[in-house]
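Enquirer: Here you go, sequence then predicted model.
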Amino acid sequence: MAETLFRQWFVEEAQEDWETVKVCDFVKTNVLSITNNSKLKTIRYLDTGSLNEGIIEGFQILDMNDAPSRARRIVKHNDILISTVRPDQKHYGIIKHPDEDIIVSTGFCVISCQTINPHFIYILLTMSDMTEYLHSIAEASTSTYPSLKPSDIECLEFKRPPDDRLREFSVYADNAWGKIEYNHIQIRTLETLRDTLLPKLMSGEVRVDYKH
């Protein structure tokens, strides 16, 4: 629904007199990386294959000494992650309230919004036509496989809407993602309960009384 509203307001109803700006005018990329002085002993590592169209499918719990060399990027609330390899596979998402032990792969471009609502930039960068465009850039790269550079994302241009329209969209998008986050928390709680109870039910440690 947020993408539908975005398309209507900022694509179909875009005005010629809106200023043309670049993504880099509003964001920073790959701001924070873990250092050798980190006090973390274990991390929850997110690789590109475990993030699909906004859904985190799981973290790898790793000892820092055993972590792969790609486990370097630190993420903050509302950071946007987009895989720089084969963008058409849609390994992207937006991070909500991450704990400090969450570290993501350098295979992601981590986009931190400075002066614009992150949901606006997230939808801008992940719409189907933009995904196709980014993949075309990746295929033209000189790498052995289709890949993007952070600068490819930073240099993308768009028409900047008026402040009042941006504020209105921000209110809607923040509420929508708040509901999504709440639902994900509920799902994780139920999954934890299931994983705790199911082995006990199967072993007979816990029994269910049936009342007629």
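Expert: Received the coordinates, thanks. Numbers count the residues shown, from 1 in each chain.

Enquirer: only C-alpha atoms for contact and neighbour calcs from this point on.
Expert: Fine.

Enquirer: May I ask which helix or strand encompasses the one residue sitting closest to the centre of the chain?
Expert: The chain has residue 93 as the residue nearest its centroid, 2.1 Å off, counting by Cα atoms, centre = their mean. When elements are defined using DSSP states H and E, residue 93 is found to belong to strand 92-94.

Enquirer: Ok, residue 81 next?
Expert: When secondary structure is defined using DSSP H and E, the element that contains residue 81 is strand 80-83.

Enquirer: sorry, back to before: now the element after the strand holding residue 93, going C-ward?
Expert: For strand 92-94, the succeeding helix or strand toward the C-terminus, using DSSP H and E, is strand 102-105.

Enquirer: Presented hereafter is structure B, for comparison with structure A:
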Amino acid sequence: MLLPPLVGVINKNLEEQLATLFAHKFKDNISKATTSTCPKLGDLITIIDNRGKTPPLTTNTFEYPIIDVGSLKGSCRIIDFNNCTKYVNKATYETWFRRGHPKPGDILISTVGSLGEIKIYLGTKGCIAQNVIALRAITISPLYLYQYLRFIRADLFAYNIGSVQPSIKVTHIIKHPIFIPKADDLIEFEKISSYITNQLYTNYIENDALKEIRDTLLPKLMSGEIDVSKIVI
């Protein structure tokens, strides 16, 4: 299995390959996109937005972590749940969040504080914090849309309306034009992007498993509970 530092290097390289491919294929058309020639983001998605009253939180580790801005930071598209510091219990998870929870393939984006942090939700756990919304692609590939939003991050920053704390309104984001490529080009990009995304997620799962093994074995090795003196290498 891969060692954690190597996983980070590999994932960074995979992300850079996808970003380069996307820019090569689509950047010229994206630069020409306008609301008169292209659909708006709001035409292609539904939004899961649970902003409002803060749910009762705990720092006790439950199976329902709160996905906030901190867990969205970084260049990799995979959410690092190790960065989650707050949780809700099962009762809160099932009853509090009026608009529901993210589903696999949803794109999570921060709207307050550190703006434009973006990830793709994979797996089956987690609920979104007050400063995060989920965009659920309806008539467009979520992987293409994720890469598109990554590509236009500077445009998203331009929607900042906060004087003290940076913030962007959902109503502004959904009016942004989205260039839709020809079907063949979209299918080709989707195939490559899907393969790489699956590899990124697999690497993350393996890396997380290695950390768990390390955290379990290291204290036992340090205390002498596990004796490795007779192991022949």
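Expert: Great, that's in hand. The shown structure was predicted, so the numbers you read here are calculated from the model rather than taken from an experiment.

Enquirer: re earlier: in the second structure, what stretch matches the strand holding residue 93 of the first structure?
Expert: Counterpart in the second structure of strand 92-94 of the first structure, with TM-score structural alignment as the criterion, is residues 118-120.

Enquirer: Please enumerate the helices of the first structure.
Expert: Assigned helices in the first structure, in chain order: 2-6, 118-126, 128-139, 150-154, 163-203 (criterion: DSSP state H).

Enquirer: and among the ones you listed, the most buried is which?
Expert: Comparing those by mean neighbour count (mean count of other Cα atoms under 10 Å), helix 118-126 comes out on top with a mean of 21.

Enquirer: Report the angle between it and helix 163-203.
Expert: With axes from the mean of the first three to the mean of the last three Cα atoms, to 10 degrees defining the directions, helix 118-126 of the first structure sits at 80 degrees from helix 163-203.

Enquirer: Helix 118-126 of the first structure versus helix 128-139: what angle between them?
Expert: On the basis of the same axes, to 10 degrees, helix 118-126 of the first structure is oriented at 60 degrees to helix 128-139.

Enquirer: corresponding residues in the second structure for helix 118-126 of the first structure?
Expert: For helix 118-126 of the first structure, the aligned range in the second structure is residues 142-150, judged by TM-score structural alignment.

Enquirer: mean shift of the strand holding residue 93 of the first structure relative to the second structure?
Expert: When the second structure is superposed, strand 92-94 of the first structure averages 1.1 Å from its matched positions, counting by mean Cα distance after the TM-score superposition for the first structure.

Enquirer: Where does stretch 2-11 of the first structure end up in the second structure?
Expert: The counterpart of stretch 2-11 of the first structure in the second structure, counting by TM-score structural alignment, spans residues 18-27.

Enquirer: on that earlier part again, so how far is the match of strand 92-94 of the first structure off the chain centroid?
Expert: With Cα atoms, centre = their mean, to the nearest Å as the basis, the distance from the averaged C-alpha position of stretch 118-120 of the second structure to the chain average is 2 Å.

Enquirer: Same question for stretch 32-43 of the second structure.
Expert: Distance, centroid of stretch 32-43 of the second structure to centroid of chain: 24 Å (Cα atoms, centre = their mean).

Enquirer: List the buried residues in that stretch.
Expert: Within stretch 32-43 of the second structure, the residues scored as buried using 16 or more other Cα atoms under 10 Å are 33, 39-42.

Enquirer: the longest strand in the second structure is where?
Expert: Secondary structure assigned by DSSP state E gives strand 132-137 as the longest strand of the second structure.

Enquirer: got the contact list for that one?
Expert: Outside of strand 132-137 of the second structure, the residues within contact range by Cα atoms under 8 Å, 6 or more residues apart in numbering are 44-50, 67-69, 102, 105-112, 128, 142, 145.

Enquirer: next one: stretch 150-164 of the first structure
Expert: Contact partners of stretch 150-164 of the first structure, identified using Cα under 8 Å, 6+ apart, comprise 10, 14, 18-24, 27, 29, 84, 109, 137.

Enquirer: just the residues you listed now: which is nearest residue 172 of the first structure?
Expert: Of all those, residue 172 of the first structure sits closest to residue 10, with 14.2 Å by Cα to Cα.

Enquirer: What sits closest to the closest one if chain neighbours are left out?
Expert: residue 161 (6.9 Å; Cα to Cα, 6 or more residues apart in numbering).

Enquirer: cool, residue 106 of the second structure as well?
Expert: residue 136 (4.8 Å).
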